[in-house]
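Engineer: I would like the atomic coordinates for the input below:
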Amino acid sequence: MNLGDLVVRKSYGGDVTFRVENIVQNRAVIKGTEFRLLADSPLNDLVQVPPTRITQRGQRAQIKADESLTQLRKDRQEQSKRSGETVTGAWNQSPKEPAYFEVPGKVLHLDGDALYLNKSLSLYEQLRIPAEGHHVHESKMADTLYRLLPRVRPDIVVITGHDGVLKQPHAYDLYSLASYKNSQNFVAAIRAAREYERNFDALTIVAGACQSHFEALLGAGANFASSPGRILIHALDPVYIAAKASFTSIRESVSLSDVLNHTISGNQGMGGIETRGSFRIGMPRLQDLSSLKVTPSVV
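Structural biologist: Coordinates of the predicted model:
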């Protein structure tokens, strides 16, 4: 078995596909290809699988992910249509040259996983959402936000990576942050973001990963967080919520039932509180400056 091989765990019924990240003696560090799960496993519990093999759980997640992306694109088109209807009565416009321009909410995305970050940034680009992403270890996210927030000035912050309930010799306590791999780091990052902006509608925070301490993340100041049911979440669940916030109008609240039901993991994977959208329209439409004929007025 080599680094980069795709594997499943026999003891879990081969329900999740992983990629081998590291091998130390007779154990391997493995990372989920679809779910935000980082684990370790004895080598004799792993079975190598071909790249074309998809587990039933992975297949269901992919179907749901495709449906969610389709819904996002549909919502994006509907938002553009509503924008046009909003300004129709105020300005004459033609279908080819709308009288307005759109300003979706800007996203700052910190991710503890470089591969998932790249997938997320690709989705933001497809949806035409302005986004800046950084691969940051979970333990350094709070310090990174202190530095980045004043420069980037985002409308939405995504704080995600890897998490999970730790295996312990004694019974775990789901109320305690000490029972989680990175929830305490996410809490520190959320608090740093809230020190920068206390208004929940001026800065929307989406935080957490697999099995994160949902209540602690909300208590620290997140608008949306994982995971109410302490389940595995899909790699793109935080991105879906950030996208919904980005192109929901500032005159409206993000529909909780709509956004949570359309995440891949559902309302046991992600939850949140009422939050105003970040999408704005402006007038008049932005012009092509290279075509403007301007007479200079300053010597």
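
Engineer: can we go C-alpha only for contacts and neighbour counts from here?
Structural biologist: Fine.

Engineer: Mind jotting down where the strands sit in this structure?
Structural biologist: Taking DSSP state E as the test, the strands found in the chain are 6-9, 18-24, 27-32, 38-42, 46-48, 101-103, 107-111, 131-135, 156-160, 204-207, 224-225, 271-272, 280-282.

Engineer: Ranking these by mean neighbour count, which comes first?
Structural biologist: strand 204-207 (a mean of 30; mean count of other CA atoms under 10 Å).

Engineer: Who are the packing partners of that strand?
Structural biologist: Other elements packing on strand 204-207 under the criterion 3 or more CA pairs under 8 Å, 6 or more residues apart in numbering; DSSP states H and E are strand 156-160, helix 183-196, strand 224-225, helix 237-246.

Engineer: Take the strands of the chain and write them to CSV, including distance to residue 214.
Structural biologist: Conversion of the strands of the chain to CSV gives the following (distance: least, CA to CA, whole Å):
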stretch, distance to residue 214
strand 6-9, 27
strand 18-24, 25
strand 27-32, 21
strand 38-42, 18
strand 46-48, 31
strand 101-103, 31
strand 107-111, 18
strand 131-135, 22
strand 156-160, 13
strand 204-207, 9
strand 224-225, 6
strand 271-272, 8
strand 280-282, 30
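
Engineer: which residues touch residue 87?
Structural biologist: By CA atoms under 8 Å, 6 or more residues apart in numbering, the residues touching residue 87 are 99, 100.

Engineer: Would you mind measuring from it to residue 254?
Structural biologist: Between residue 87 and residue 254 the distance is 22 Å, computed by CA to CA, to the nearest Å.

Engineer: Nearest to residue 250, out of the strands of the chain?
Structural biologist: When the strands of the chain are compared for distance to residue 250 using CA to CA, the nearest one is strand 280-282, at 6.4 Å.

Engineer: I'd like the structure of this one too, to check against the first:
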Amino acid sequence: MAIQIGDIVGRRSYQCDLLFRVVKISEDESIVELAGEDMRLIADAPLDDIVVMNRDEQQQIKKKIIEKEKSSFRLFRQDYQLLRHKMEYSATGGYDKNNSYFKLPGKVLHVDGDPYYLNKCLELYKKLNVPVYGIHMKESEMPEKVPALLEEVAPDILVITGHDAYSSSKGEKNDLQAYRHSKYFVRTVKDARKKNPNLDQLMIFAGACQSHFESLIRAGANFASSPSRVNIHALDPVYIVSKVSFTSFVDRINVWEVLRNTITGDDGLGGVETTGFLRTGMPIKSHDNSNSQSTTAEV
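Structural biologist: Below you'll find the model as predicted:
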């Protein structure tokens, strides 16, 4: 069966351990460009190394990924409940539980090089109640277009991600030019930091699979991938920035407390101490004639 764009495939040379989408086929049909189905990896492969995965094979591989996703979501919800109890105590002064209050979590601008991943992330943001503005653009376009978006959206948190990959044939691991898209992520972070140099006024996550972690952190990212040059999961950026969004602005976030809830962990993700963005306010006044009750709300 002929390989077509959009097919879900595996690589024989890697024992079909990951699922990929075919995104491009060379004119002579000898090379295909692949994007990870769950991992933020992009790769070129010979056509004869590619095999189309049937539904049962896909489900078998996805089952392990889904279990990891559920575990990360469960851990995040546990952390969120702790944050919520702390927030309620602070908002009410620890005394009057009958007072109503509202919360303002940090607003996210998520720029993604993959529209499929972007939609998947937006679904999770919605599930977690994180305010987000999402937009898809090619990684190569990000340095020119993201600065204007920052002025338009005025986010508290910026996510710059998509696909990336390290190629040993292009250089050593410390050579930025040996990476597919790291150079674009680095330029985008630098330009964003020119507009807002304070790491606690604009939190930045940058990178994808195998990205040049050290360059991204030096450029001004709070969190980045990938310290061990491993693949990261498509949803990892969401868990990191959601933790920051729902942490109070008076609290600093321990890096490990953020990484432990991700799917990839500290091999694929790292960062620096960062202040949260959540602010609480009160009261919420009811303008109808019904009895008022204690409430929490997002505005």
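
Engineer: so which of the helices and strands packed on strand 204-207 of structure 1 comes closest to residue 266 of structure 1?
Structural biologist: When these are ranked by distance to residue 266 of structure 1, counting by CA to CA, first place goes to helix 237-246 at 8.9 Å.

Engineer: Mind telling me what residue 18 of structure 2 corresponds to in structure 1?
Structural biologist: Using TM-score structural alignment, the partner of residue 18 of structure 2 in structure 1 is residue 16.

Engineer: same deal with residue 185 of structure 2?
Structural biologist: Aligned counterpart of residue 185 of structure 2 in structure 1: residue 186 (TM-score structural alignment).

Engineer: quick one, what contacts its match?
Structural biologist: Going by CA under 8 Å, 6+ apart, residue 186 of structure 1 touches 138, 141, 142, 159, 160, 207, 208, 217.

Engineer: separation between the residue nearest to residue 73 of structure 1 when sequence neighbours are not counted and residue 49 of structure 1?
Structural biologist: Nearest residue to residue 73 of structure 1, sequence neighbours excluded (CA to CA, 6 or more residues apart in numbering): residue 127, at 6.9 Å. When CA to CA is the yardstick, residue 127 of structure 1 and residue 49 of structure 1 sit 33 Å from each other.

Engineer: And residue 194 of structure 1, by the same measure?
Structural biologist: When distances are taken as CA to CA, residue 194 of structure 1 and residue 49 of structure 1 turn out to be 44 Å apart.

Engineer: coming back round to it: include distance to residue 110 of structure 1 when you put the contacts of residue 186 of structure 1 into CSV, please.
Structural biologist: Rendered in CSV, the data for these read as follows (distance: CA to CA, whole Å):
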residue, distance to residue 110 of structure 1
138, 9
141, 7
142, 10
159, 5
160, 6
207, 10
208, 11
217, 15
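
Engineer: which one of those is nearest residue 103 of structure 1?
Structural biologist: Relative to residue 103 of structure 1, and with distances defined as CA to CA, the nearest of the contacts of residue 186 of structure 1 is residue 159, at 22.4 Å.

Engineer: What are the neighbouring residues in contact with the nearest residue to that closest one once chain neighbours are set aside?
Structural biologist: With sequence-adjacent residues excluded and distances taken as CA to CA, 6+ apart, residue 159 of structure 1 is closest to residue 207, at 4.6 Å. Contact partners of residue 207 of structure 1, counting by CA under 8 Å, 6+ apart, are 158, 159, 160, 186, 190, 217, 222, 224, 225, 226, 238.

Engineer: Please apply the same query to residue 5 of structure 1.
Structural biologist: Contacts for residue 5 of structure 1 were tallied using CA under 8 Å, 6+ apart; they are 19, 20, 48, 49.

Engineer: Which pair in the residues you listed has the greatest spatial separation?
Structural biologist: Pairwise distances across the contacts of residue 5 of structure 1 (CA to CA) peak at 11.5 Å, for the pair 20 and 49.

Engineer: tell me, what's touching these two both at once?
Structural biologist: Overlap between the contact sets of residue 20 of structure 1 and residue 49, as judged by CA under 8 Å, 6+ apart, is given by 5, 6, 7.

Engineer: re the thing from before, could I get the helices and strands packed on strand 204-207 of structure 1 as JSON lines with distance to residue 27 of structure 1?
Structural biologist: Shown next, in JSON lines, are those (distance: least, CA to CA, whole Å):
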{"stretch": "strand 156-160", "distance to residue 27 of structure 1": "26"}
{"stretch": "helix 183-196", "distance to residue 27 of structure 1": "25"}
{"stretch": "strand 224-225", "distance to residue 27 of structure 1": "32"}
{"stretch": "helix 237-246", "distance to residue 27 of structure 1": "29"}
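
Engineer: Looking at these, which is nearest to residue 147 of structure 1?
Structural biologist: Among those, the nearest to residue 147 of structure 1 by CA to CA is helix 183-196 (10.1 Å).

Engineer: That closest one vs structure 2, mean deviation?
Structural biologist: Here the mean offset of helix 183-196 of structure 1 against structure 2 after fitting is 0.7 Å, by mean CA distance after the TM-score superposition for structure 1.

Engineer: Good, we can wrap up now.
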